[in-house]
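> please find the sequence and the predicted model below.
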Amino acid sequence: MRAGLDWPGLMRAGMQGLRLRPEEFWRLTPAELALMLGDPGAVKPMGRSRLEALIAAWPDGRKEDGDGGR
């Protein structure tokens, strides 16, 4: 059995979280509302701590003369 949309939750997110007026909320398609709310399953941008961990794991080597910067 397929579950329906959580309309009370979506209305709270749209009208309280996004500060949409009811008429603005009801004019949106579910896809537009999802885009405005953001995709919780999307990959998050890399934060500073993750960048520093990658730098520590994969440090740049010393540039050798004549290597063209590679």
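Yep, that arrived. Numbering: from 1, shown residues only.

> please count neighbours and contacts with C-alpha atoms only from this point.
Fine.

> how long is stretch 26-34 from one end to the other?
By CA to CA, to the nearest Å, the extent of stretch 26-34 from end to end equals 13 Å.

> got the buried residues for it?
For stretch 26-34, the neighbour count (16 or more other CA atoms under 10 Å) marks Leu33 as buried.

> for it, the distance to its chain's centre please.
Centroid separation for stretch 26-34 versus its chain: 18 Å, with CA atoms, centre = their mean, to the nearest Å.

> now do it: everything it contacts.
Gly14 (CA atoms under 8 Å, 6 or more residues apart in numbering).

> what segments of the protein are strands?
Assigned strands in the chain: none (criterion: DSSP state E).

> which strands and helices sit next to whichever helix in it runs longest?
Taking DSSP state H as the criterion, the chain has its longest helix at helix 48-57. When contacts are defined as 3 or more CA pairs under 8 Å, 6 or more residues apart in numbering; DSSP states H and E, helix 48-57 packs onto no helix or strand at all.

> A further structure is provided below for comparison with the first:
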Amino acid sequence: MSMISEQGGFQWPALMRLGIKGLGLKPAEFWALTPAELLLLLGAGSGTAPMGRARLEELARAFPDAQAGDGELKGQDNVLCAE
């Protein structure tokens, strides 16, 4: 759910519901926050970006799944894998 309307303004009714009902803020506390502070409290921008293909390929080159001489994967001692 975007907190920015199609016209570029904030969706204040939705933000008020999230801040007052969702976060338990008092109206005075809600209105004392800046929009950036409110969005931070709501968790906007707090997640880390998912791994991209370039990073996955970099990790695959650094840690290849090379076969050991006895048919087991290197570094996978005593690990059973379901096929």
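Structure's in. What do you need? For clarity, every value in this text was computed on a predicted model and none was experimentally measured.

> TM value for the aligned chains?
In this superposition the chains share a TM-score of 0.56, using TM-score structural alignment, normalised by the length of the first structure; 51 aligned residues with a CA RMSD of 3.3 Å.

> about what we covered before: how distant is the longest helix of the first structure from the center of its chain?
Its chain's C-alpha centre and that of helix 48-57 of the first structure lie 20 Å apart, by CA atoms, centre = their mean.

> can you list the buried residues in that helix?
Buried, per 16+ other CA under 10 Å, within helix 48-57 of the first structure: nothing.

> give me the most central residue, the second structure.
For the second structure, the residue nearest the mean C-alpha position is Gly47 (3.0 Å; CA atoms, centre = their mean).

> what lines up with that residue in the first structure?
With TM-score structural alignment as the criterion, Gly47 of the second structure lines up with Ala42 in the first structure.

> residue contacts, its match?
Ala42 of the first structure neighbours (CA under 8 Å, 6+ apart): none.

> over to Phe30 of the second structure?
Contacts of Phe30 of the second structure (CA under 8 Å, 6+ apart): 16, 19-20, 38.

> give me that answer again for 7 Å
Taking CA atoms under 7 Å, 6 or more residues apart in numbering, we find Phe30 of the second structure in contact with 19-20.

> that one pairs with which position in the first structure?
Phe30 of the second structure maps onto Phe25 in the first structure, by TM-score structural alignment.

> what's the distance between that match and Gly17 of the first structure?
From Phe25 of the first structure to Gly17 of the first structure the distance is 12 Å (CA to CA).

> that older thread, tell me how far the residue nearest to the centre of the second structure lies from Leu18 of the second structure.
In this view, Gly47 of the second structure and Leu18 of the second structure are 19 Å apart by CA to CA.
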